[in-house]
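Peer 1: A structural model of the following input is requested.
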Amino acid sequence: MVHRLDPLLRPRSIAFIGASADAARIGGMPLELLNHFGYQGKVFPVNPKYQEAFGNRCYPDIESVPEVADLAVLAVAAADVTAMLRRCHARGIPAAIVYASGFAEAGAAGAALQDELEAFVRKSAMVVAGPNCMGFANLNHHAYTAFASIFKKVPAQHEPGRVSLVTQSGNVCSAVFAQVRQQGVPVSHFINTGNEASLEFSEYLEFLAADDETDTVVGYIEQLRDGKRFVRAALEFARRGKPLILLKAGESDKGSEAVRSHTSALAGKQALYKAAFRQVNAMQADDFAQMGDLAWLAGFRQRRGGRRVAILSISGALGAIIADKLIAAGHEVPTLPAALQEALRRGIPDYGMVANPVDLTGNIVNQPGFVRTICSLLASTDAIDTVLVYAPGYLMDRMADALSQTCAEHQRLFVGIDTGSGSCHARLAQAGVPVFNDLGRALRALAPFLHWMARRDEVGHWAALRAQTAAAEPATEARGMNELQIRQWLTRFGLPQMAEAAAADEDAAVAAAERLGYPVALKILSADISHKTEAGGVRLALTDAGAVRAAFREVVASAGRHAPQARLDGVLVQPMTSGVAELLLGVSIDPVFGPALAVGLGGVLTEIYEDVSHRLLPVDGTMARDMLRDLKAAALLDGFRGRPKADVEAACDAIASFSRAALSLAAAGLEGEINPLLVRPRGQGVAVLDALVLPAGGAGTEVAE
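Peer 2: You can find the predicted model right below:
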């Protein structure tokens, strides 16, 4: 089946408009690369200044080219681009690459040029890459349209490429390409997206997900313009078992400022990017070297690995260092079963550890055959997922046969770290064992790679949940509700109803308090006052009728002074209650990804410590439990220092219920919050103590604090 990006990324013929016979110029460099690497398609340089360029006849204008090319490459000034695209379209050319800068990234005048270009693309349906784009390369088909010298400066590629690069920067694409090729990883596609006036980052991902010549994608993102499309494309990568490795710029305020200047893109919350990458199981890298290492590790993705790591080391100290680093990265170094330790002890001296890390000691040199036994035992146990072997130089060489034989018989992932330059690295890689020559680099690459391996089932769970979740009915009725009405509305989705009562006057407030039982809390009830505490609208721990009457008068008067135009519906009377912990649940509509859920622990401490877990919706009970585990303060839910254990099951059910309500709110352009959700001791459930609904983006009046 022909994809609409085929003419762009697999062109059979290319017209270069603004071609040059000088390989040092933008219009000449790709022509020289095509000639150098032996492109088999047709090449049509277009420039009235030349008769020929790099052995190809040169034509005075696009109308003179004798055939309709698959692709037009425009090396012309920004002001001339759209007019030239119209001429190409008139010739029937389906796709084009625009090199020129000076568009949306260049102020109002440039933005006007980009608006004109985008309007042409919408009307014509022509596939246009860029502007402000370096061009591409399909290395398997020798189709070079990029003005980049890096292709001739890296190690030559003698095997079909399986890793594709797609970046929102041409220079980053070149830098990452150099790293990947230094690792010996063969590349298929070299893609940089430019300003994305027509083609957004995620459409390239869709193409590469279905591309038979791409097993892995390494990408660089500044800002996504279509987060929902990205999620769909990334989930397709996960479904096909293709690793997606991403570096996201803009983590700091200055980084975000530079990204906006560079790409004129939407600015999504960085925490939601991280949540999205986790949910689609994309590996997030921090720098180019790590991207190259991950691309190399991706070649071992068929092996069976995960977060639970057994460490084999000839040094107890190195074993301890590796364990610390793995645990800090969120992995486990589990104590091995007693029977397995006993089997290991048969060949490891008493002074060597066998619990994990396993200290082989230098004595292993005298028992090379026992290495085979150790490897086989670790490859067979269900207690771990991955085996990490540290042995420098000749010791790694001595262990190579045992590792190779084990990996021929078992799919368990074994990874080597050799700081002594052994001679067996290539042989081990061929056998399925990646070997690093630097400890820090190995652990930095393994951290995201092992998470990727472990989350392959998790991403399938979320993909299935998304597919099963029907479109939500817009909760238009939630607009303008007061706190009591919101809480009653939330019960439709499975959230518990608590004992409470509205009171329009002092007598009704006292009657409600006596019915509910002292002590009680009294809060102003108004859809127009969001921050009740700031409005003086809350009184707590009221113990008798006199206190309730006085509190009623005080909160009504204070709220009237704070917001004279607010509609007051009286007060809300609630019994005082306590629990193990308080959760904050909030849903927002992100401009990039859409509705997203935030869960925090600790009431006001959530904001102080920024201890929040994020997920894109929908979320079910299983995902809710993972969100709670993400929190630094999660120990408070598990009986910290003698406190009772919290009803985590009820909390997870409540989070899942709120997710369903949140989708309904989002469908109506609304955001919402429960703060706090009181979590009681195990078996006693949860209580929604306060709730609010507000327009997306926080504009307008909030309903509750």
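Peer 1: only C-alpha atoms from now on, for both contacts and neighbour counts.
Peer 2: Fine.
Peer 1: what is the burial count for the closest residue in space to residue 525 that isn't next to it in sequence?
Peer 2: Spatially, and ignoring its direct neighbours in sequence, residue 525 is nearest to residue 571 (4.7 Å; CA to CA, 6 or more residues apart in numbering). Neighbours of residue 571 under the rule other CA atoms under 10 Å: 27.
Peer 1: another sequence for comparison is provided below:
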Amino acid sequence: MSHALTPLLAPRSIALIGASSNAGRIGGMPLDLLQRFGYAGKVFPINPKYTEIFGNRCYPDVEALPEVPDLVVLAIAAGDVVAMLERCHARGIGAAIVYAAGFAEAGADGAALQRTLEAFVQRSGMAVAGPNCMGFANLNLHAYTAFASIFVNVPPQTVPGRVSILTQSGNVCSAVFGLVRRRGVPVSHFINTGNEATLEYAQYLEYLAQDPQTDCVLGYVEQLRDGARFIDAALAFAAQGKPLVIYKAGETEKGSEAVQSHTSALAGDLAIYRAGFDQLNVIRGQDFAHMADLGYLSGFRQRQGGKRVAIVTMSGAVGAILADKFTLTGLEVPTLPADLQALLRAGVPDYGMVSNPVDVTGNIVNAPDFVRTVFEALARCDGIDTVVVAAPGYLLDRMAEPLLEVCAQYPRLFVALDTGEAQCRQRLAAAGVPVFDDLARCTQALAPFCVWLSRQQATARWAAMRQRPQDHAAADALPARLNEFDTKQLLASHGVPALTGIVARDADAAAAAAAQIGYPVVLKILSADIAHKTEAGGVRLALADEAALRAAAAGILASAQAYDASARIDGLLVQPMATGGVAELIAGVTRDPVFGAALTVGLGGVLTEIYRDVAHRLLPVDAAMAREMLESLKAWPLLDGFRGRPLADVDAACAAIAALAAAVTALGEQVLEAEINPLQVRARGQGADALDALVLVKPRPQPASAPAGQSHPQEETA
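Peer 2: Predicted coordinates:
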């Protein structure tokens, strides 16, 4: 595989500067591992103190090397790194790993040192991993550049690796590796990225996505530095059916700072990470053991499984526990069809359940032929995706043959939960049946794995949506500031239904507009500088006559002046008093610093911010995805006729939400935020309208020719 990272991750020859003959030291451990595990490439230790280390000739300096190695590993102090890299570059070496700490993580001096390193890489084009990096291991090539003792403390690997570990921490990489190997999963790559001064996480993912020896990645992330690149890499994993499992550190919301829209307050960093991972079909790891179990399950990804689970057990209690746990983790335990229940009842005593879970009872030992009937019936059932068989070891051994026969004939995913010490475990696993010996770990790992299997088509569909060409020409015509009337007109031009109203210069014009519209009306302050009109006292509802309207106009203008004396007032906005709504929604798009444009949808009003009952998606979003978002809300029943309420026009709401998303996608990076709040949804068939809307535009640079002190409209933010 040809890739810029190949010399780092699959080197044909390795030099180590700062080499040591002590296998317990940083400069000696990799050399010991290379010899111990039989690396076939050339090894060049470099240290003027030695002539030979671990059977390899040792050279006094990089200039003395007899040939140019693929990779150089620097086990030297931070202050010496850049000068040594300069020498390596002059020697023609194209890739390096820097162990040393003391860079960006070490205060101002370290940050300055890292900037020097970054400048060197920019100038030289050298591929440099780290700094503050433990090093790597390609276990299939026995290429060890990591100073980690874990490799000699786990069961030896006797088959080719297929799972790669990619972390932003060396210690986490070692911990996950140890658990994965003890789970019996063969590892391909051991990678920890360190400070990511010049090579960041998504670049390694790109390599592993096309690596034929990587079927799954187990990752640990503290922060993604290139969200767009990560999205592309994650979609490459999804396209190839490779599970990407990531444990994201930081389980607390940092919240938004200085927000201008309600959407920003609702779209916290962690919430967008979670939504992005779900949309990209990235499995979120919960802990290291969980990741190891998911790495194990990834070996069975070719089986046809999904969220609808059938449970076969010899114990009603175990069946009930499994049903609870699967349901609580997002899977379904559907009632089996009547004809299938009748077939099962023919061999299950009356006191055994057949609806799902299926409690075949201990009598199953007396009817071995019926075991095959049960498994085959479930394998052929269209309403089932995954079958979990829970049994004590000796009973699982008795059921092994029919289970193996059915799995050989049908691609359905069967999973065995051995509550004893079955002798058939290895045979089952080799035949495509994963085996667990712990109920909690089984359910915790199987649930996200089955969700991953079921989400593959949706992820492929979204990936195709992202590939559609976009014309951003309309963004060039965006004014620097948009008041509500301008915003509604802009969104309406992209298909968002909106009550635009009539702009009035003063109270007299407002009275004329109200007479034209017909009372009752709504009166609002019109200013691009006042994002939250209600807080500014800039909104009056249900004005019934001209006297009320004129009083409201005076009050609104006074309140706006008191709220922000510097705000530019464009006038007043008069619009009909909207009635007949079944529900009010908020729909807004913000720019996440990692993932880019993200849509947030929830019920409108202050309760949304209190309960945070919202759904998030990365753009683009269409009407079908908007419906999924609404249906995921806890408040969804309020739109779906809860306790006799009218059914809301969900189709119209979804079309409006999709139009908002399409508008932001079309307008591109020029739009910082866009929001409809509220989106009034009327009864089914009666449509939906944006009653208020906000668009914030990116500030534009001041023309160089502008006289000093002169202000320009294009400098202003909306």
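Peer 1: drop the TM-score for these two in here.
Peer 2: The TM-score (TM-score structural alignment, normalised by the length of the first structure) is 0.95; 691 aligned residues with a CA RMSD of 1.9 Å.
Peer 1: picking up where we left off before, so what's the residue nearest to residue 525 of the first structure up against?
Peer 2: Counting by CA atoms under 8 Å, 6 or more residues apart in numbering, residue 571 of the first structure touches 502-504, 509, 522-525, 552, 556.
Peer 1: mark which of those are part of helices, please.
Peer 2: Filtering the contacts of residue 571 of the first structure for membership in helices, criterion DSSP state H, returns 509, 552, 556.
Peer 1: CSV please, covering these and showing distance to residue 161 of the first structure.
Peer 2: Listed next are these as CSV, based on distance: CA to CA, whole Å:
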residue, distance to residue 161 of the first structure
509, 75
552, 74
556, 72
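Peer 1: just among these, which is most surrounded?
Peer 2: The most crowded member of these is residue 552, carrying 28 neighbours; neighbours defined as other CA under 10 Å.
Peer 1: my read: that residue touches residue 522, true?
Peer 2: Yes - Residue 552 of the first structure is within contact range of residue 522, at 7.4 Å (criterion: CA atoms under 8 Å).
Peer 1: look up the closest residue to residue 102 of the second structure, ignoring the ones flanking it.
Peer 2: residue 110 (5.4 Å).
Peer 1: ok, the one you found - contacts?
Peer 2: Neighbour list for residue 110 of the second structure: 102-104 [criterion: CA under 8 Å, 6+ apart].
Peer 1: before we move on, what about residue 147 of the second structure?
Peer 2: Residue 147 of the second structure neighbours (CA under 8 Å, 6+ apart): 25-27, 29-30, 134-135.
Peer 1: narrow those to those that are buried.
Peer 2: 26-27, 29-30, 134-135 (16 or more other CA atoms under 10 Å).
Peer 1: just to be sure, residue 24 of the first structure is in a helix?
Peer 2: No - counting by DSSP: H, G, I helix; E, B strand; the rest coil, residue 24 of the first structure is not part of a helix but coil.
Peer 1: the strands in the stretch 451-600 of the first structure, which residues?
Peer 2: Under the criterion DSSP state E, counting those that start in this stretch, the stretch 451-600 of the first structure contains strands at 501-503, 520-524, 538-542, 571-575, 581-590, 594-601.
Peer 1: mean deviation of the first one from the second structure?
Peer 2: Following the fit onto the second structure, the mean deviation recorded for strand 501-503 of the first structure is 2.0 Å by mean CA distance after the TM-score superposition for the first structure.
Peer 1: in the second structure, what range does that strand match?
Peer 2: Aligning strand 501-503 of the first structure against the second structure (TM-score structural alignment) gives residues 502-504.
Peer 1: contacting residues for the residue nearest to residue 196 of the second structure when sequence neighbours are not counted?
Peer 2: Sequence neighbours aside, residue 130 is the residue nearest to residue 196 of the second structure in space, at 5.4 Å (criterion: CA to CA, 6+ apart). With contacts taken as CA under 8 Å, 6+ apart, residue 130 of the second structure has the following neighbours: 97-99, 193-199.
Peer 1: sorry, back to before: output the strands of the stretch 451-600 of the first structure as a markdown table; include the columns distance to residue 306 of the first structure.
Peer 2: Compiled in a markdown table, the strands of the stretch 451-600 of the first structure are given as follows (distance: least, CA to CA, whole Å):
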| stretch | distance to residue 306 of the first structure |
| --- | --- |
| strand 501-503 | 52 |
| strand 520-524 | 50 |
| strand 538-542 | 50 |
| strand 571-575 | 48 |
| strand 581-590 | 31 |
| strand 594-601 | 26 |
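Peer 1: hang on, the earlier thing: among the buried ones among the contacts of residue 147 of the second structure, name the ones in helices.
Peer 2: 29-30.
Peer 1: specify which member of the buried ones among the contacts of residue 147 of the second structure is nearest to residue 63 of the second structure.
Peer 2: Nearest to residue 63 of the second structure among these: residue 27, at 18.9 Å, using CA to CA.
Peer 1: and residue 38 of the second structure, how far from residue 566 of the second structure?
Peer 2: 74 Å (CA to CA, to the nearest Å).
Peer 1: next one: residue 1 of the second structure
Peer 2: For residue 1 of the second structure, the distance to residue 566 of the second structure equals 61 Å [CA to CA].
Peer 1: check residue 137 of the second structure too.
Peer 2: Counting by CA to CA, the separation of residue 137 of the second structure from residue 566 of the second structure is 61 Å.
Peer 1: could you do residue 675 of the second structure as well?
Peer 2: In terms of CA to CA, residue 675 of the second structure sits 24 Å off from residue 566 of the second structure.
Peer 1: more neighbours, those two?
Peer 2: residue 675 (28 against 10).
Peer 1: helix, strand or coil for the more buried one?
Peer 2: Secondary structure state of residue 675 of the second structure, per three-state DSSP, is strand.
Peer 1: quick one: contacts for the aligned partner of it in the first structure?
Peer 2: Counting by TM-score structural alignment, residue 675 of the second structure corresponds to residue 673 in the first structure. Contacts of residue 673 of the first structure were listed using CA under 8 Å, 6+ apart, and they are 584-587, 691-693.
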